[in-house]
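**Student:** Requesting a structural model of the entry that follows:
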Amino acid sequence: MTEDHRTVLPYGAWPSPITADTITAGSVGLGGVTVDGPDVYWLESRSNEGGRSVLVRLAPDGTANDVTPPPFNVRSRVHEYGGRCHAVQDGTVYFSHFADNRLYRQMNGQEPQPITPELEVRYADLEIDLSRGRLIAVREDHREHDREARNELVALQLGGPNPEGGGVLATGADFYASPRLSPDGHQLTWVEWNHPNMPWDETRLMLAQIAADGSLSNVQQVAGGKNESVQEPRWSPGGVLHFVSDRSGWWNLYRLKPDAQALYPLDAEFSTPQWQFGSSNYVFLAEERLMCAYHQKGRTHLARLEFQESGWKLSELATPFTSAADLRVQGQQVVLRAGAPNRAPCIARLSVSGDVEILHESSTFTLPPADLSVPEAVEFPTEGGRTAHAFLYLPRNAETRAPEGEKPPLLVMIHGGPTGATDAVLDLSVQFWTSRGVAVLDVNYGGSTGFGRAYRQRLNGEWGVVDVQDCVNAALYVAERGDADIHRLAITGGSAGGYTTLCALTFSDVFAAGASHYGVSDAEALAQDTHKFESRYLDSMIGPYPQEKARYQARSPIHFTEQLKRPVVFFQGLEDKVVPPDQARKMFEAVRSRGLPTALVEFEGEGHGFRRAENIKRALEGELEFYGQVFGFTPSGITLGLDIVLSP
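**Tutor:** I've put the predicted structure just below:
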């Protein structure tokens, strides 16, 4: 037997090669992949530039350069989450600037010039209509202060000045998304829906002819409707309209020829929830030849889908990736954003045979394999005889081990949404914990996407119940099989994940501590004070308000602080329009009044989620310091200084 020469230290106290500075300084968020001829563009969200989102261009010779100069921040606030807020044509870039919500045109590397005036309007989902010299976009109009924002499809002249902020093409629905022009430019399709639905609940696929003057005529609904979510409309090269629908219980691919035809029925998801505009999970290589990404049990598969004599055939490609998004076609190749358990998100180019070329990495940091915790896909039993899903990361450190017989603390991570999902992609903020001796369980509770409509709808009427039950059962499952210390279970989450965290700490006694990052503590207050996109979201997850007021109060931890007997730390952005800061403050005061260890860290200039490097670092290190005090270990390599209140 080989002698183990590693240093012996308690779990949680291990020195780690991953610091908070490592995470923020050497990595960027990637998204917004766009192809313009031989050039590839993407967006980088840079925490070391205050969270500024920068458009980057990769030339055919392999050189990558910033396109949008400081202080321009390529982001949109439509639906608060934005997406697809830039478009490129022959080297000319059109984009939304986050600071003033105006659209800009940038030609041949020149200084960006505004093409819309300063109005209280926002734009997203940009589609270039070159033959008519215009942009088609989703516009969110906030000029009428006595009513909720108005969402419409509008047309804007590419060169400006667009004095009224664009001419209206379609109006009347509460929400619009995905305007897409047919290849011949004569038709426009889009997705629309109304309150109280979210886009993953019920949408309509619309189709219209474009008249000689650019207006729309013969507008008709061609798919979607009651209990059907239609997403990602896209035209084939020959002008056949394709889309994704969950009419079968799974988001599958269809084409309109002339009626809706399923291409390849499969118990898998060929799309993702449309929290942001511009999702692209399939592209065309030819009329009946596609490349697509589909999702099963938390893993993404890349495949070629093509029509043959015997019908449609799906051929999975052998790639190193377990996650893929933002597919864009470039000739007979596909450019995409992808990742894997041993690879942080990257921009890659994929051939039809599955050959991979890495174009750009999101992180410059390399984690040695001996320090890498590889996730185990876990299926665990939960309430009602059901099964739920999670990824388990066990502690891993090449230089350190724990004393014999000690079991690690377990940090249960809860994704946001709650109609979101977690996947098995290298995330240094997870490895930050595992390399220090803290196990991590990333849970896809009932209500998460990627597991079909029925799984997604487990949360209907049961938010604050099903998600909590699944997180509790996930933690107990891991502890009972011997992979975690049942007395040192913690739970953490942001936004909706913060709500689940607070509910789990209040309404169960399984977790010994927790951290709420801009989490909901008062469901009733959220129903009364949030932005338009989510203003009726709780109708399906809890019930119509105010009719179900009693249920809202029963699901709100703020009303049951006498049941909360566990330490909690709060992190909150002061510019948060989704979950206002008042929710964190009230919960903090309630916890403090009970004499439990607690802390509240507020960040100036941050909204719903933290983008600045110094704030990401403070939140990460502060949470580790908090657990160290609660669980009795001294963290290594972090700056201590969290203001923990120990008594009222």
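
**Student:** contacts and neighbour counts: CA atoms only from here.
**Tutor:** Fine.

**Student:** So Val443: helix, strand or coil?
**Tutor:** On the three-state scheme (DSSP: H, G, I helix; E, B strand; the rest coil), Val443 is labelled strand.

**Student:** Tell me how many other residues crowd it.
**Tutor:** Neighbours of Val443 under the rule other CA atoms under 10 Å: 27.

**Student:** Leaving out chain neighbours, which residue sits closest to it?
**Tutor:** Among residues not flanking Val443 along the chain, Ala390 sits closest, at 4.1 Å (CA to CA, 6 or more residues apart in numbering).

**Student:** Secondary structure element holding that neighbour?
**Tutor:** Ala390 is part of strand 387-393, with elements assigned from DSSP states H and E.

**Student:** now Leu126, nearest residue through space, not along the chain?
**Tutor:** Nearest residue to Leu126, sequence neighbours excluded (CA to CA, 6+ apart): Ala137, at 4.7 Å.

**Student:** Please give the structure of this sequence too, so both can be compared:
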Amino acid sequence: MDVTPREFAVRTLAQEYGGGSGAFAVQGDTVVFSNYNDQRLYRQTIGDSSPFPLTPDYSGPVVRYADGVFDPHFPRYVTVMEDHRNDGLNPVTTITAVTISDRDTNEPTVLVSGNDFYAFPRIDPSQKRMAWIEWSNPDMPWDKSQLLVGEVQKRICIAGGNPTLVESPTEPKWSSKGELFFITDRQSGFWNIYKWDEQSNVVIQLYALDAEFSKPIQNGRSYVGVLDHDLGTFSTLDIPFSSVTNIVTGDGCFYIEGASATLPVSIAKVNLDEKGTVATNFSIVWSSSADVTKYKSYFSLPEFIEFPTAIPGQHACAIFYAPYSPSFQGSSDEKPPLLVDLQMKHAGFWILMCSIGLAEDGQLLTSTMEEAQVVPPDQTKQIYKAIKDTGLPVALVEYEGEPHGFRKADNIKFTLEQQMVFFARLVGQFKVADEITPIKIENFD
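**Tutor:** The predicted model follows:
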């Protein structure tokens, strides 16, 4: 069932990555969401097709909101606010509260300020206090951050405040009893689950494992498990998703959003046995593309590989999809082309090479978004120039009005078509079926 009207698009531009799943929140029959076009917060009752704005109109999407939650103690919505009104490249980020008790628009009230970035404002349901994550430039949140708990006139740094211990706490969550759980990498370098013992003011590791108990920052294989922190046991559940983005608990079950190499993005209901350690039922209740499974036999399955780099003793990891078709077989004396999707860290930013085709002779197709600020277009242009100067075939496409990542349907379609034509001309030497005008390829055309 669609909740928001067609003229609204639920998405936040905060931090350009979209603020995670924090573009909306639901409590009972009430939903608060960020609208893509103007970035204002709106409130809507499920079943009512008329959302109304909660935040002022700033004549454009210059004030953005993400990662919001309902306050169980007051009629307000607590959210991260990113204000670009005075400086588009260096916005002021705060944690604010927005009144939701009436239909009037109100200026957000600043609750926490002073640092460069904030995330995960979470309210303790048992007391009037909040936990949150903050960090400063030039750190990224997976390099170094702090977890704080704040009450009126009082703040406590739970993790990340020790200058001799570099860690990156994330994803704080309160239990109904006021217990604070969170994830940090303070001992092994892996994001494991910890608990704050408030009485003794110490942090306790609940379970040690050389794995990340969090969403992969970029790419990785996801698993779902049940941790009994009283017994200190962890049980992995056997479910078909290999990429998991959200989990919501229900009555005797939980709902999970995920996908796999053969399943599109879907929402599934999972039931557990009496001990809560075995999945007894997995049923998909919604699918983004229900008919795609009939093409399952054509999908290449991923293989996680590790290989040495030019630096002695260091290895890189990748997800390898071997070429496969039930209808065709490649020549045994010819190597197939290799498509590489690459990420690099450059000048303090993560550069996403959105479309890279790499064959044996090193052709490259890359793209950049003119409004991207996390990854400025100049960085992509520098890479493009460096490749061009070597004499290798290369093409660059600039997309006006796109932030970090493709969002416009026409641009997505154009990119996929040009990728296919690029590889057809330089790698496969075949003619595509559709009439597509190719872009110019430097050092080739």
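
**Student:** Need the TM-score between these chains.
**Tutor:** Once the chains are laid over each other, their TM-score by TM-score structural alignment, normalised by the length of structure 2 reads 0.85; 421 aligned residues with a CA RMSD of 3.0 Å.

**Student:** one step back: quick check: the strand holding Ala390 of structure 1 compared with structure 2, mean distance?
**Tutor:** Here the mean offset of strand 387-393 of structure 1 against structure 2 after fitting is 2.1 Å, by mean CA distance after the TM-score superposition for structure 1.

**Student:** can you tell me what part of structure 2 that strand aligns to?
**Tutor:** Aligning strand 387-393 of structure 1 against structure 2 (TM-score structural alignment) gives residues 315-321.

**Student:** Now stretch 401-416 of structure 1: buried residues?
**Tutor:** Of all the residues in stretch 401-416 of structure 1, those buried under the rule 16 or more other CA atoms under 10 Å are Arg401, Ala402, Lys407, Pro408, Pro409, Leu410, Leu411, Val412, Met413, Ile414, His415, Gly416.

**Student:** What residue in structure 2 is paired with the fifth one?
**Tutor:** When the structures are aligned by TM-score structural alignment, the residue of structure 2 matched to Pro409 of structure 1 is Pro337.

**Student:** and the gap between the counterpart of Ser362 of structure 1 in structure 2 and Ile267 of structure 2?
**Tutor:** When structure 2 is aligned by TM-score structural alignment, Ser362 of structure 1 is paired with Ser288. Relative to Ile267 of structure 2, Ser288 of structure 2 is positioned 9 Å away (CA to CA, to the nearest Å).

**Student:** Of these two, which one has the most company?
**Tutor:** Per other CA under 10 Å, whichever of Ser288 of structure 2 and Ile267 has more neighbours is Ile267, with 20 against 12.

**Student:** Who are the contact partners of the residue nearest to that one when sequence neighbours are not counted?
**Tutor:** The shortest distance from Ile267 of structure 2 to any non-neighbouring residue, by CA to CA, 6+ apart, is to Glu257 (4.5 Å). For Glu257 of structure 2, the contacting residues are Val244, Thr245, Asn246, Ile247, Val265, Ser266, Ile267, Ala268, by CA atoms under 8 Å, 6 or more residues apart in numbering.

**Student:** Please spell out the ChimeraX selection for the buried subset of these.
**Tutor:** To isolate the buried ones among those in ChimeraX, judged by 16+ other CA under 10 Å, type:
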select :244,265,266,267,268
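
**Student:** Switch the contacts of Glu257 of structure 2 over to CSV; also include distance to Arg221 of structure 2 and secondary structure.
**Tutor:** Shown next, in CSV, are those (distance: CA to CA, whole Å; DSSP: H, G, I helix; E, B strand; the rest coil):
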residue, distance to Arg221 of structure 2, secondary structure
Val244, 9, strand
Thr245, 11, strand
Asn246, 14, strand
Ile247, 16, strand
Val265, 15, coil
Ser266, 16, strand
Ile267, 18, strand
Ala268, 18, strand
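
**Student:** which residues does Ala208 of structure 1 contact?
**Tutor:** Residues near Ala208 of structure 1 by CA under 8 Å, 6+ apart: Gln187, Leu188, Thr189, Leu216, Ser217, Asn218, Val219, Gln220.

**Student:** List just the nearest of those residues to Arg77 of structure 1.
**Tutor:** For the contacts of Ala208 of structure 1, the closest approach to Arg77 of structure 1 (CA to CA) belongs to Thr189, at 22.9 Å.

**Student:** The closest one: helix or strand, and which one exactly?
**Tutor:** Using DSSP H and E, Thr189 of structure 1 maps to strand 187-193.

**Student:** just checking, what residue in structure 1 corresponds to Arg425 of structure 2?
**Tutor:** Taking TM-score structural alignment, the alignment pairs Arg425 of structure 2 with Gln629 from structure 1.

**Student:** ok but that match is inside a helix, no?
**Tutor:** Yes: assessed by three-state DSSP, Gln629 of structure 1 belongs to a helix.

**Student:** Enumerate every residue touching it.
**Tutor:** Gln629 of structure 1 neighbours (CA under 8 Å, 6+ apart): none.

**Student:** which residues in the stretch 301-450 of structure 1 form helices?
**Tutor:** All helices of the stretch 301-450 of structure 1, identified by DSSP state H, counting those that start in this stretch, fall at 428-434.

**Student:** quick one: the helices in structure 1?
**Tutor:** Assigned by DSSP state H, the helices in structure 1 fall at 20-25, 428-434, 453-456, 466-480, 496-507, 523-528, 537-541, 549-554, 581-593, 613-631.

**Student:** can you tell which of those is closest to Leu205 of structure 1?
**Tutor:** Between Leu205 of structure 1 and the helices of structure 1, the tightest spacing by CA to CA is seen for helix 453-456, at 18.4 Å.

**Student:** neighbouring contacts of the match of strand 387-393 of structure 1?
**Tutor:** Residues from elsewhere that reach stretch 315-321 of structure 2, judged by CA under 8 Å, 6+ apart: Ser300, Leu301, Pro302, Glu303, Phe304, Ile305, Glu306, Phe307, Pro308, Thr309.
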